[in-house]
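> got a sequence here, can you build the structure:
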Amino acid sequence: VTDPAAIDFDSPVVQAAELPSSNGIGTAHALARMYAALIGEVDGVRLLAPETLASATEEQASGKDQVLMIPSRFSTGYMLPTEGNLMTGPNAFGHTGRGGSLAFADPEHGIAFGYAMNHIISGSDDVRAAALAEAVRSAVA
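So this is what the prediction gives:
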């Protein structure tokens, strides 16, 4: 496919393909559980040691994202909060996803968050994830 916009990410064929950075597929529940296991133990499993977790929240790069064309901040593999994506606070880390999905953890508040849609609408200004994260942020304030 020469035009990435022509890719149907709802297609089972595309979902079965290996597309780095484009088709990690999971439920909101699974994303939240994975992020919870990054900051603490879930059913006897902890994915990051405390010292590794510390690097997950340490800024490694910041500036204008050359793909998304918006301000961004990154640690070792995770997005960090920005003015446009506050998550739940300055110590949160996570990542946005195609179509407006969002998952993150906030070790300071002991929160893991996952939001995913049933259907991807490319190019939309979907504000649902931001509104849900704002509600969580307000609840812990």
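> switch to C-alpha atoms for all contacts and neighbour counts from now on
Noted.
> helices of this structure, start to end?
In the chain, helices defined by DSSP state H lie at 12-16, 28-39, 50-56, 128-140, listed in chain order.
> contacts for stretch 105-112?
Here stretch 105-112 makes contact (C-alpha atoms under 8 Å, 6 or more residues apart in numbering) with 32-33, 35-36, 38-39, 88-89, 91-94, 103-104, 113, 140.
> quick one: the strands in this structure, in order.
Listed in chain order, the strands of the chain (DSSP state E) span 61-64, 71-74, 93-96, 102-106, 111-115.
> from the contacts of stretch 105-112, which is closest to residue 25?
If you rank the contacts of stretch 105-112 by distance to residue 25 using C-alpha to C-alpha, residue 103 comes first, at 12.0 Å.
> for that closest one, list the residues it contacts.
28, 31, 32, 35, 94, 95, 96, 112, 113, 114, 115.
> how about 10 Å then?
Counting by C-alpha atoms under 10 Å, 6 or more residues apart in numbering, residue 103 touches 28-35, 87, 93-97, 112-116, 129, 133.
> please apply the same query to residue 93.
Counting by C-alpha under 10 Å, 6+ apart, residue 93 has contacts 35, 53, 56-58, 73-81, 86-87, 103-107, 112.
> this one next, for a side-by-side:
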Amino acid sequence: MTVSVEGTVAVGYEPVRAALEASGATEHGSADCCVYAAGECVVDLRAGRRPEDAFALPRDPALRGVPIIASNGYTNARGLARLHAWLPTALSADTLRDLTVARIAGPDVVLSAPAMAIEQHFSRGFEVLQAGSSSAASGHHGLGCAMAFADPAHRLAFGYTTSAAHLGPPGGDARVRKLTRAISACVPRS
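Below you'll find the model as predicted:
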């Protein structure tokens, strides 16, 4: 299914728009994708329609007042990408390297099932990812398939949010994989 996509894309990053259009990310809602390269926003896209009640629950004061670890953050793709673009400018080179070294690795005992072990790798505060253009990416998968990462080696940051949640293992959403492959293909090789 091809959907209408609005927003801006810098020259050389057109494949990201095509990947979002073709991803099917908006069959039941909306999706936002944002990419920063070398500190500049090169992709800022919104697709699909937002359900009428998409933001009713997160705005409920009763819910916002309950401390739910790893679930009380509410943002969009642009906010996630900006945060991950800022981190390499705010942290030392040693700290950035430390964020890509797995301190804990193995099957996730909460998400895994007897028939399917879900392997996770975490550094200090972030998931160690290989979703970007190199294995030096760190970030995190979020509820329903939101994702963000920073790839300091390529000065790249990515944020993705959707109102059409994917229920499954982290990194198992084909929509995000299509987008990260498209972004990786746009990154200049040295």
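> so what number do they get for TM-score?
The TM-score (TM-score structural alignment, normalised by the length of structure 1) is 0.76; 124 aligned residues with a C-alpha RMSD of 2.3 Å.
> hang on, the earlier thing: of the contacts of stretch 105-112 of structure 1, buried ones?
Applying 16 or more other C-alpha atoms under 10 Å to these, the neighbour count classes 32-33, 35-36, 38-39, 88-89, 91-94, 103-104, 113 as buried.
> quick check: closest non-adjacent residue to residue 76 of structure 1.
Excluding the flanking residues, the one nearest residue 76 of structure 1 by C-alpha to C-alpha, 6 or more residues apart in numbering is residue 56, at 5.5 Å.
> what's the matching residue for that neighbour over in structure 2?
Structural alignment (TM-score structural alignment) places residue 56 of structure 1 against residue 99 in structure 2.
> repeat for residue 138 of structure 1
Taking TM-score structural alignment, residue 138 of structure 1 has residue 185 as its aligned residue in structure 2.
> these two touch, right, its match and residue 15?
Yes - checked against C-alpha atoms under 10 Å, the pair residue 185 of structure 2 and residue 15 is within contact range at 8.1 Å.
> and for those two, which residues touch both?
Counting by C-alpha under 10 Å, 6+ apart, the residues touching both residue 185 of structure 2 and residue 15 are residue 179.
> would you check the span in structure 1 matched by stretch 32-40 of structure 2?
Under TM-score structural alignment, there's no match for stretch 32-40 of structure 2.
> quick one: buried residues of that stretch?
32, 33, 34, 35, 36, 37.
> show me the contacts for the nearest residue to residue 133 of structure 1 once chain neighbours are set aside.
Sequence neighbours aside, residue 87 is the residue nearest to residue 133 of structure 1 in space, at 5.7 Å (criterion: C-alpha to C-alpha, 6+ apart). Counting by C-alpha under 10 Å, 6+ apart, residue 87 of structure 1 touches 79-81, 93-95, 102-106, 113, 129-130, 132-134, 136-137.
> just the buried ones from those residues?
Buried subset of the contacts of residue 87 of structure 1 (neighbour count, 16+ other C-alpha under 10 Å): 79-81, 93-95, 102-106, 113, 129-130, 132-133, 137.
> tell me the centre residue of structure 1?
Central residue of structure 1 (C-alpha atoms, centre = their mean): residue 95, 2.3 Å from the mean position.
> aligned counterpart of that residue in structure 2, please.
By TM-score structural alignment, residue 95 of structure 1 lines up with residue 140.
> so who does the closest residue to that match other than its chain neighbours touch?
Sequence neighbours aside, residue 127 is the residue nearest to residue 140 of structure 2 in space, at 5.1 Å (criterion: C-alpha to C-alpha, 6+ apart). Contact analysis of residue 127 of structure 2 by C-alpha under 10 Å, 6+ apart lists 99-105, 120-121, 137-141, 149.
> any idea how far the counterpart of residue 104 of structure 1 in structure 2 is from residue 134 of structure 2?
Counting by TM-score structural alignment, residue 104 of structure 1 lines up with residue 149 in structure 2. In this view, residue 149 of structure 2 and residue 134 of structure 2 are 11 Å apart by C-alpha to C-alpha, to the nearest Å.
> same question, residue 62 of structure 2
For residue 62 of structure 2, the distance to residue 134 of structure 2 - C-alpha to C-alpha - is 41 Å.
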